[in-house]
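1. Build me a model from this:
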Amino acid sequence: RGEDSTQVSRGEDSTQVSQEEESTQVSRGGKRKNNSASGASKSKRSRPELGSKTSPFKSKSEDVGVLGGDESGSKTTPSKLKVTRQAVNGNEDEKQDARLIGEPVPDEEARRRWPKRYQGVEQKQVVSKNSKDENDSEIIQARRHYTQAEVDGRVLYNLYDDAHVKAEEGQDYYICKIVEMFEAVDGTLYFTAQWFYRARDTVMKKLGHLIDKKRVFFSEIRDDNPLDCLVEKLIIAKVSLNVDLEAKKKMIPCCDYYCDMLYLLPYSSFINLPPEDKTNCSEASSTISTDDVNSVNEEKSQYEEASQASNNKKSQVTLLDLYSGCGAMSTGLCLGANMAGLKLETRWAVDLNKYGCESLKWNHPETEVRNESAEDFLALLKEWERLCVLFSLLKSENLEKQSFNPFRTEDDGDDDDNEEDDTEGDVFEVEKILAICYGDPKKKGERGLHFQVRWKNYGLEEDTWEPLEGMGDCQECLKDFVTRGFNSKILPLPGDVDVICGGPPCQGISGFNRFRNKENPLQDEKNKQLKVFMEIVEYLKPKFVLMENVVDIVKFAEGFLGRYALSQLIHLNYQVRMGMMAAGAYGLPQFRMRVFLWGARPTEKLPQYPLPTHDVVVRGVIPLEFEMNTVAYDEGQKVELETKLLLEDAIADLPAVGNYEHQDEMDYDKDPQTEFQRFIRLRKEEMPGSSPKAKPAKHLLYDHRPLELNVDDYQRVCQIPKKKGANFRDLPGVLVRDDNKVEWDPSVERVYLKSGKPLVESVLFHFNLC
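-> Below is the predicted model:
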């Protein structure tokens, strides 16, 4: 190894260490490799430390890499690169592969823009108190900063240029923005990279194929790399997120990549790009690629004005509840929104369960409740839009009246020939049209658009469902129905819905399903509702989307379904974040961890998750890969959580009932003993955020009735001891073996009920239960 070569740059007395001529590779969050035969210079970079959290429920985990902080402005500290000072073999006058050129940044300005680089050699900046390597906590100290560099003697880089960076052999180059160029106090030349990520390198992983290959996502993670790691300059266009997908393709200029979102690892967040500021590029600021800085601020202003105008226009925010059941999710959302001063109302609801729909309609008479599948609902929405266009109630560039004539099924000549035959039978006159649906209400195997018809001079029992094709002779009645429905918004059109919420069922990933499709869960018919949910979002284009599901969507098949849902919303130009919340951490007497996926249009602010309020008894396991998606407090943050709730806190005030209780309503026999019991007794009009419309009424207890057992089973249940986990194994005559299987106890005489039947039936032993 030769002596360190000294090279003067532009007349300055700067000592610069030349780089190895062999290729140097860097890896974001991984290791940098040197391919030189001698291996004289090796660099190792530790994985970025993750901002850990304090949660009411703990889980065993390992450190996870982080790409950036949250929207509050806090950013994760980038990982540090440890470089060995390089020596140069051969002539000292040999030209370097990489060098900083031009005049250095004035010392005063450099210290103002990058103060941590000029703290002195003896000072170190701690970036993570959890770091096991003390060298990782040292910020490289600079001798001077530059704004230009030359690599390979031919490529000139300017500060804030976008560039390709060397990666591992056989891998695509990394993509970065150069946000800093400096010479270290030991003479080593560095640039600071702020990284862009391809879709496949984000949480989407193999679902990244759903995203355009030229679309990249900016991050807030930065780290320092040797200057000779730069490969080539790039053109990365900044594109507005708030445009139609097809329009976006047309407006993308000639470029290597385009970027329209910022990617943050906490909660797997994809959000609007921040405004660019090239004049104050300290380590706490982010930059984006654009030709005009002012255009960013103008676009943001336009977004805010559009959102404000929409809010002023609508005094009420509308919500569509998909897979609604009895409406618990939408009811909770509306209550919370009303407490925050937002008038949110469930305008439409859809569910396949008849009784759930009846319950929702009873409690929310103002809601249009549809008892049908989500697929039929989507098909109905599309047909409804075509009808509105047909009767000139709606203008659409994609749906022309000439292309949609549902009443013309034969040539006019054929109609004239058959006119006499048509009048020979009975003629029924339509009095009015009552409802509309898509499907097969007559159970004849003929799916399509149908209308519920009230016939003139006939009663309610004679109402029938008729297909659209048979309504040609009553177009006036049809037009009247569509006009009334359009004005009252019995069905939403694109742009009518502000919020869509729902929990699409995914029974195909249930642990009870022994034949789960691990390769492609979407091919399973039981999981297709997730795809239907996203198709409805794509069609209606709501401002906000909130999807809830079980934790298995991020556990099963490497989180395939969770990644699919997130990538689909990104594909539709929604800002996205995904969090996991436990019901017990918010004051319920059960753990019940669920995944919540937020989506927001670019014109809106992506909502945050509420932080836990209660301690909780932990159940189940949190997936390690998605641990940063757990909603919790930051590590070190002191917080006083309320005491965890147990089952007794929820039901201790309930009166005792027997097997033969038949009352649907009864009085409480004691006052509420906990805050939860007090809250659960409240009537709808007494809920926080509600406006009372009636005088306070007495609190009654409803449906406090057990399932009535027959006499024999009731006598058996009474024999079960009152202890945790007790069952038939605790009855006399049952022997539990060492292998935990059961058999008759020969030393105990068999016990019989009053009816003569055995207390323990033989069928329980035939299963050889364990």
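2. Every contact and neighbour count from this point should use C-alpha atoms.
-> Fine.
3. how about residue 390, what does it touch?
-> By Cα atoms under 8 Å, 6 or more residues apart in numbering, the contact list for residue 390 reads 400, 401, 404, 405.
4. how does it look with 6 Å?
-> With contact taken as Cα atoms under 6 Å, 6 or more residues apart in numbering, residue 390 is in contact with residue 401.
5. From residue 402, how far off is it?
-> With distances taken as Cα to Cα, to the nearest Å, residue 390 is found 9 Å from residue 402.
6. Repeat that for residue 110.
-> Applying Cα to Cα to residue 110 and residue 402 gives a distance of 67 Å.
7. before we go on, could you also do this sequence so I can check it against the first one:
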Amino acid sequence: MSYSVACSTFANMRAENDGAADSDTTSDISCEEGKPVADLVTYSLLDLYSGCGAMSTGLCLGAELAGIKLETKWAVDMNSHACESLKHNHPSTQVRNEKAEDFLSLLQQWKALCNKYVIHGSNSLASDLAQASNDDEKDENESLPKDVFEVERLVDVCYGDPNKTGKNGLWFKVRWKKYDASQDTWEPIDGLSDSYECIKEFVQSGYRDSILPLPGSVDVICGGPPCQGVSGFNRFIKPDDPLTDEKNKQLVVFMDIVNYLRPKYVLMENVVDILKFADGFLGRYALSRLVAMNYQSRLGMMVAGCYGLPQFRMRAFIWGALPSMVLPKFPLPTHDVIKRGLVPNAFSRCLVAYEETANKHLRKALVLEDAISDLPEVQNHQPNDVMEYDSDPKTEFQRYIRLSSRDMKGYSFEDATPKKGQLFDHQPLQLNNDDYARVQQIPEKKGANFRDLKGVRVGAKNTVEFNPNIPRALLSSGKPLVPDYAMSFIKGKSSKPFRRLWWDETVPTVVTRAEPHNQAILHPTQHRVLTVRENARLQGFPDYYRLFGPVKEKYIQVGNAVAVPVARALGYSLGQSLRGEFVGDQPLFKLPESFSCMGQAAATGSSVGVVEAE
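-> Next up, the predicted model:
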């Protein structure tokens, strides 16, 4: 491999570049072009730490636009509500609600079972099933004692401790004869020594249906392993050796799964802090693991707003590709963006952006009004998770985001198309009575926040203080109108508590919590926080994408997601690589003009940089 500082690229030194014209652009495409689905080769995708499936959704949409059929075959996440959302929107996906390390152990056990019962066709359990029964088979018609249960079939498998026995192992979910699914139980494999035929049938059927991936059967692995050890909220942060921190363990597990399954491609996403914390230790570790596994690799930092969203949200992405495959490039921005945030100096060459002198022809930056101005007005208390639109879309973004899954060319979720006119999850987190009373007194104007409430004044150095000439206002509950935590937040210098967003603004990033106490999340003109659907719009979720769980859990799913348009652009890059379209050693490429179906009118010809370090 050769190493290039640009996008920290480790790539094969290919002879194919000899005589080939270097290019950083791709041929133009149309959303209507491409072969019929039946004529496309299907590539399989495993979504690790999947959440509700935003990353895989975007990858599948983008790959299709490049003429590649990518299907989310498997997904794994610990959040049961996120798994329910993903399963609803991807009904053909095998969704597993479990820890990633248990999933890896299960894959290893599953391979052994497949070797035994499929590859070698064994008819017995042999020594790995302790205390095997030598009893004669019972006649099926023979009646059983009341306290004896007979296995009808096996319906699922897992590795872990589902019965909380204190011991991990391989377990099967059993359907008992004369009982329905509500009576299914998890049983350890060594407790099923009389049921080897059931195990054999389950394994053979599961192998045929690919209920679990085997080494070499996965084309793409994507995922965002949580690295909570780099968070500023972690009181026990370990900068000297981050991998000894249990909160960073999942990065190791992610790479271990990659090493076991050996997919053609890997795409890992994470917060930019992995490139800042401890001199970028965790980012360097991820790159080094891929290179040590003989993968080509490439690192890039992408800004969600650069791909047509009214939020900034910078994230780090790492591509991995087997030596036999074409290493994907990073797609250059399609939209201008309102600049925020800092770029890690050590990785400044990894920012996915145009050079300052380049002729960018970016589309106009999107703002809040572009994304949510067509949504119906709702109250602080809105119990219905399904409602009707009450107006037509007003912007190109809104027209696009309302498209059905078929119109977005998404193969993985054809069955999830909603009925015409239905709007899902347009619900705000209901504020308590005191907070609702406070929000009602926040003026409906740009920049309004708790500082506009009675009795607050701004003193020296933009620090808030109570006005001594005005008695402290109280709510009907007896609580103060202006709470102490708002006055003391960031030593009184912050204007975020109870701040309204405004129509011509963007948000720094969509958050997982909807409380207005220390962040700007109030609707511009309604007395409430942004709804789940409004946050989902800011993340680029299509309106057909329905979420499950309590309202608080839905906010978490949306806030933790990869912005769908970013994943869509990366999916197009993946598709181009699978087709062998990329030539040259440049790490970035320009998306075709017709790629951005959700852009604003025409290019602005802006000469402003995509993003700058502040």
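8. before we move on, the earlier item: look at residue 110 and residue 402 of structure 1 and report which has more neighbours.
-> residue 110 (19 against 7; other Cα atoms under 10 Å).
9. Name the SS class of the more buried one, please.
-> helix (DSSP: H, G, I helix; E, B strand; the rest coil).
10. ok, now which ones touch it?
-> Not one residue lies near residue 110 of structure 1 by Cα under 6 Å, 6+ apart.
11. 8 Å instead, please
-> Contacts of residue 110 of structure 1 by Cα under 8 Å, 6+ apart are 144, 145.
12. Starting from residue 179 of structure 1, give me the distance back to it.
-> Using Cα to Cα, residue 110 of structure 1 is found at 13 Å from residue 179 of structure 1.
13. Kindly state which residue of structure 1 is aligned to residue 199 of structure 2.
-> Under the alignment (TM-score structural alignment), residue 199 of structure 2 pairs with residue 478 of structure 1.
14. which element is the closest residue in space to that match that isn't next to it in sequence on?
-> With sequence-adjacent residues excluded and distances taken as Cα to Cα, 6 or more residues apart in numbering, residue 478 of structure 1 is closest to residue 433, at 6.8 Å. Using DSSP states H and E, residue 433 of structure 1 falls within strand 430-439.
15. That strand: what's the following helix or strand?
-> Following strand 430-439 of structure 1 in sequence, per DSSP H and E, is strand 448-455.
16. Could you point out the residues of structure 2 onto which that next one aligns?
-> Going by TM-score structural alignment: strand 448-455 of structure 1 matches residues 169-176.
17. That stretch against structure 1, how far on average?
-> Compared with structure 1 after fitting, stretch 169-176 of structure 2 deviates on average by 0.6 Å (mean Cα distance after the TM-score superposition for structure 1).
18. Any chance you could list what contacts that stretch?
-> 106, 109, 149-162, 181, 183-189.
19. now do 7 Å
-> With contact meaning Cα atoms under 7 Å, 6 or more residues apart in numbering, stretch 169-176 of structure 2 is reached by 149-161, 181, 184-189.
20. And what about the alignment partner in structure 2 of residue 356 of structure 1, helix, strand or coil?
-> Counting by TM-score structural alignment, residue 356 of structure 1 lines up with residue 82 in structure 2. Assigned by three-state DSSP, the conformation of residue 82 of structure 2 is helix.
21. any idea whether the closest residue to residue 82 of structure 2 other than its chain neighbours is helix, strand or coil?
-> The shortest distance from residue 82 of structure 2 to any non-neighbouring residue, by Cα to Cα, 6+ apart, is to residue 52 (4.4 Å). Secondary structure state of residue 52 of structure 2, per three-state DSSP, is coil.
22. Quick one: map residue 52 of structure 2 onto structure 1.
-> Taking TM-score structural alignment for the superposition, residue 52 of structure 2 sits opposite residue 326 in structure 1.
23. looking at it, that match is touching residue 354, isn't it?
-> No. Using Cα atoms under 7 Å, residue 326 of structure 1 makes no contact with residue 354, being 9.9 Å away.
24. More neighbours: which of those two?
-> residue 326 (22 against 13).
25. measure that one to residue 707 of structure 1 for me?
-> Distance from residue 326 of structure 1 to residue 707 of structure 1, by Cα to Cα: 21 Å.
26. if we can go back for a sec, can I assume the residue nearest to residue 478 of structure 1 is in contact with residue 481?
-> Yes. Residue 433 of structure 1 is within contact range of residue 481, at 6.2 Å (criterion: Cα under 7 Å).
27. mind listing what the most centrally placed residue in structure 1 touches?
-> Most central in structure 1 under Cα atoms, centre = their mean is residue 597, positioned 2.5 Å from the mean C-alpha point. Contacts for residue 597 of structure 1 (Cα under 7 Å, 6+ apart) come out as 546, 547, 548, 577, 578, 579.
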